[in-house]
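> Just a sequence and a predicted model for now, questions to come.
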Amino acid sequence: MIAFASRTGNVRYIVNKLGLPHIEIVEGLEIVQPFLLFTYTDGLGQIPSIVKQFLLQNHKYCKGVIASGNSNFGQENFCKSADAINGMYHIPIIRKIDLRGYQSDYDAIVAYYNNVIGLVGV
């Protein structure tokens, strides 16, 4: 499963293109099975507050993080939410995607999902 947060619609668009099981993060969501996290980057590189709250109780099942961002804000801020999540929880960064990304991004996510999440029977 992919748990995701989307503000502008870019993440939602990509998640729908992937064709994988997914759920949008809402307050109080609890997931007790392996999942990938797909988030946007807030401000100048921050983790969105809804994602911070979600990870407090769900990080132990997270097997990878994907972040969407806008490279126009500079490489020092690009998808920095993924770096912050990796630093806090040691969750591997799967992909950093500029806006809606490219087919190669989608293919890499699906391959990772099938190799990691698919192996645990989800």
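Looks like it came in fine. Residues are numbered from 1 along each chain as shown.

> rest of the way, CA atoms for contacts and neighbours
Fine.

> got the contact list for the biggest strand by length in the chain?
Ranked by number of residues, the top strand in the chain under DSSP state E is strand 62-69. Residues from elsewhere that reach strand 62-69 (CA atoms under 8 Å, 6 or more residues apart in numbering): 10-11, 34-41, 78-79, 81-82, 85-86, 91-100, 116-117.

> In addition, the following structure is provided for comparison:
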Amino acid sequence: MHDDIKLVSGEEIVKPTGEVHVVYFSSISNNTHRFIQKLSVKNSRIPYELEEEINVDSDYVLITPTYSGGGEFTSGAVPKQVIKFLNKENNRNYCRGVIASGNTNFGNTFAMAGPILSKKLNVPLLYQFELLGTQNDVEKINEILKEFWGK
């Protein structure tokens, strides 16, 4: 779906260790938050307020919504809060994969935050889902995370 996805080879993938852990961002709408609550994994939320922060000291997969206007408008696809979180080297270094949500109405910019972050962090884009996700998305992501951690 995205022309600029960087394929991460098996040699480049750093498999996570420890407990399955998801770090996520959700806006005031709480769409991503409601989705995360359906997953059966440990999770940490990136604060909405830019002056607040969290620090992560274990492997995790990042789940983020995509902000963009669609078409050629990809600027701002990654939420500012996610950028701030990842600007901390320690937080960035523990990221092992990315999952993104988006709106298919935006065509080829659907869930664009995923490919952008995957390429920037050199981690695999594990999955993309639309808006609130479906029960099938919940099951698929639980399966992907379990397999990714080797559990």
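Structure received. Please read these numbers as outputs of a predicted model, since none were measured by experiment.

> In the second structure, what range does the longest strand of the first structure match?
Matched against the second structure by TM-score structural alignment, strand 62-69 of the first structure falls on residues 95-102.

> buried residues in the matching stretch?
Buried residues in stretch 95-102 of the second structure, counting neighbours by 16 or more other CA atoms under 10 Å, are found at C95, R96, G97, V98, I99, A100, S101, G102.

> ok, so of those residues, who is nearest I46 of the second structure?
Nearest to I46 of the second structure, judged by CA to CA, of these is C95 at 13.4 Å.

> measure the closest residue to the closest one other than its chain neighbours to T74 of the second structure for me?
The shortest distance from C95 of the second structure to any non-neighbouring residue, by CA to CA, 6 or more residues apart in numbering, is to Y60 (5.3 Å). For Y60 of the second structure, the distance to T74 of the second structure (CA to CA, to the nearest Å) stands at 25 Å.

> Same check on F85 of the second structure?
Distance of F85 of the second structure to T74 of the second structure, given as CA to CA: 20 Å.

> between the two, which one's more packed in?
Neighbour totals were compared for F85 of the second structure and T74, and F85 leads with 21 against 18 (other CA atoms under 10 Å).

> Give the helix, strand or coil label for the residue nearest to the spatial centre of the second structure.
Geometric centre of the second structure, nearest residue: I63, 2.5 Å, by CA atoms, centre = their mean. Here I63 of the second structure takes the strand state, with states given by DSSP: H, G, I helix; E, B strand; the rest coil.

> Would you agree it is in contact with H33?
No. Here I63 of the second structure lies out of contact with H33, judged by CA atoms under 8 Å, at a distance of 10.0 Å.

> Common neighbours of the two, please.
Y24, F25.

> what lines up against I31 of the first structure once you look at the second structure?
For I31 of the first structure, the residue aligned by TM-score structural alignment is V56.

> no, scratch that, I was asking about K52 of the first structure
In the second structure, the residue paired with K52 of the first structure according to TM-score structural alignment is I83.

> quick one: the helix or strand that contains that match to the first structure mean distance?
Taking DSSP states H and E as the criterion, I83 of the second structure maps to helix 80-86. Once fitted to the first structure, helix 80-86 of the second structure is off its aligned match by 0.8 Å on average (mean CA distance after the TM-score superposition for the first structure).

> which parts of that helix are buried?
Under 16+ other CA under 10 Å, the buried positions of helix 80-86 of the second structure are Q81, V82, F85, L86.

> about what we covered before: let's see the PyMOL selection covering just the buried ones among the contacts of strand 62-69 of the first structure.
Buried residues among those (16+ other CA under 10 Å), as a PyMOL selection:
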select buried, resi 10+11+34+35+36+37+38+39+40+41+78+79+81+82+85+91+92+93+94+95+96+97+98+99+100+116+117
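
> In helices, which of the contacts of strand 62-69 of the first structure appear?
Among the contacts of strand 62-69 of the first structure, the residues falling in helices (DSSP state H) are N10, V11, S81, A82, I85, N86, V116.
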